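Please find the sequence and the predicted model below.
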Amino acid sequence: SGVESLGGTVSITSEQGKGMITTMRIPLTMAIMDGMEVSVGNSIFTIPINNIRSTMKINSTDILHDSIDGEMVKVMDGYYPVIRAKDFYNLPSGTDEIEEGILMWLESGDVSYCLFVDELLGEQQIVVKPLPAYVNSFDVKNFGITGCSILGDGNISIILDAGGLFAAARGA
C-alpha cells in the first residue's frame, strides 16, 4: 500500500458490537530547519542558520588575491577564502561586484570560509525534502547541495551543505 511504501503501517482492531479502529502510522521523515534564504541572480538558496557566523558588506579593497587560495578576505583576526556562489554554480545572472553583494561567513566543523551572494532574503523555517532520485544521478552531493525546499510561492530553494560546498569548491 501507499502507507507501507512510506515505511508506515496500517492496523485494524475491532470489538464485536463496538465497531472498528483503523490506525495508520507514518514516520516523521521530514526534517524542519532554520535557514537563511539568499538570492544569486534568479536562484534562491537556503543556508542552515547554524552554519552562519555572520554576514557583512565589504569593499573590493578588502579582498586579497592569493596565487594558491584565490580570493581571501580578512575577518576579525583571520583570513578566509571567498567562494562566489554565482561562479561556482555557473549561474547566468547575479552580481560580480563585491560592493553590491553580501559576504556570509560560514562555518562547518573545522572549515571556515566566506560565501558571496547577491542578497539575504530572510530567515525561514523550512521543510527539508530529499532531492528526487533522478537528480542524485548528477552527483549533486559533490556540489554542496543537501536537499531542497518548496517556498511559499511554489519556487524551489536549494539547501546548501556548508562543509560539502567548501570541499567541492576546493576540489577535495
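Everything's here; your move. Numbers count the residues shown, from 1 in each chain.

rest of the way, CA atoms for contacts and neighbours
Fine.

Which parts of this structure are strands?
9-15, 19-25, 31-40, 43-48, 52-56, 63-66, 70-75, 78-84, 102-108, 111-117, 119-128, 145-150, 156-160 (DSSP state E).

Alongside the first one, take a look at this:
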Amino acid sequence: MSKFFRKIVNYVRSVYPITFIQNRPYCNLKKITGNKIYFSCRGSGSLLHIKFDDIINDHAVLSDFSSEQASYIGYCYGEYWEELTKKNQSIDRCDFFIINSQKKYSIYSTDRRNNLLFLDKDTQEIHTLPLLTIFNNKELIKGFDPTQAFYIGFLSKKYEKRICRNQPKVSTNKITLVK
C-alpha cells in the first residue's frame, strides 16, 4: 500500500508544477515610479526593483511578467521615453527584441495608420486592429507573448501622443449670443 501511495504522490508532484505553476507568471508588478519598476517574484516574498533601461535589455525578466502587466510596463516606458526625448537626454543603447513564442498571437507588422497586423496561429489568418484597441482589450493582449505585449504598450503610448497632437485646437474666443 505504501508503494502505491508513493507513486500517487510522485505523480502529483510531477504533474502539479506543469499544470498549475507554469500558467501563472513568475513576477508580479507592484508599482512603477519614475524610471523604476517594483515587483515581487513568486516564492521570494521580497520587493525587488529594476530600472527601465535594465528591463528593456533583459528579455528574460520581462517575459516573467504576465502579458497584461508587460503591456502596462511598455506603456509606462513610452511615457519615460517621451520625458527623455523632451529633455534631449541621451537614451542608453536598447537591445530590445521581440520573442516569438507558442502563444496564440504573434506580431506581424504595423502600418502607417498605426494599426497592428498580427497572426492568429490557430487559423493562420492575419488580423488588423488599432494599437489602442489591442492595448485596452485584456483578453486579446493575453494572447501575445509578454515581450510582444510590452512592445504593443510602448507603441500605444507613442500613438496616443500622436493622436493628441493631431487633434484640432479648440478656439478660446468667447461666443456671443446674437438676437
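Looks like it arrived, so ask away. Computed from a predicted structure; not experimentally measured.

Got a TM-score for the pair?
Superposed pair, TM-score by TM-score structural alignment, normalised by the length of structure 1: 0.25. Supporting alignment: 73 aligned residues with a Cα RMSD of 5.4 Å.

Now distance to Ala168 of structure 1 too, for the strands of structure 1, in CSV please.
Output for the strands of structure 1, formatted as CSV (distance: least, Cα to Cα, whole Å):
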stretch, distance to Ala168 of structure 1
strand 9-15, 40
strand 19-25, 39
strand 31-40, 18
strand 43-48, 16
strand 52-56, 18
strand 63-66, 19
strand 70-75, 15
strand 78-84, 11
strand 102-108, 14
strand 111-117, 12
strand 119-128, 21
strand 145-150, 10
strand 156-160, 12
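
among those strands, which is nearest Val135 of structure 1?
Closest approach to Val135 of structure 1 among these (Cα to Cα): strand 145-150, 10.2 Å.

I'd assumed Cys148 was in contact with Ile156 of structure 1.
Yes: between Ile156 of structure 1 and Cys148 there is a contact under Cα atoms under 8 Å: 6.7 Å.

Mind checking which of those two has more residues around it?
Using other Cα atoms under 10 Å as the criterion, Ile156 of structure 1 and Cys148 rank with Cys148 on top: 20 against 15.

With Gly164 of structure 1 as the reference, measure out to that one.
15 Å (Cα to Cα, to the nearest Å).

what do you get for Phe116 of structure 1?
Distance of Phe116 of structure 1 to Gly164 of structure 1, given as Cα to Cα: 16 Å.

Equivalent analysis for Thr146 of structure 1, please.
According to Cα to Cα, Thr146 of structure 1 and Gly164 of structure 1 sit 8 Å apart.

try Met36 of structure 1
17 Å.

Same question for Thr55 of structure 1.
In this view, Thr55 of structure 1 and Gly164 of structure 1 are 20 Å apart by Cα to Cα.

go on, Ser108 of structure 1?
Separation of Ser108 of structure 1 from Gly164 of structure 1 (Cα to Cα): 9 Å.
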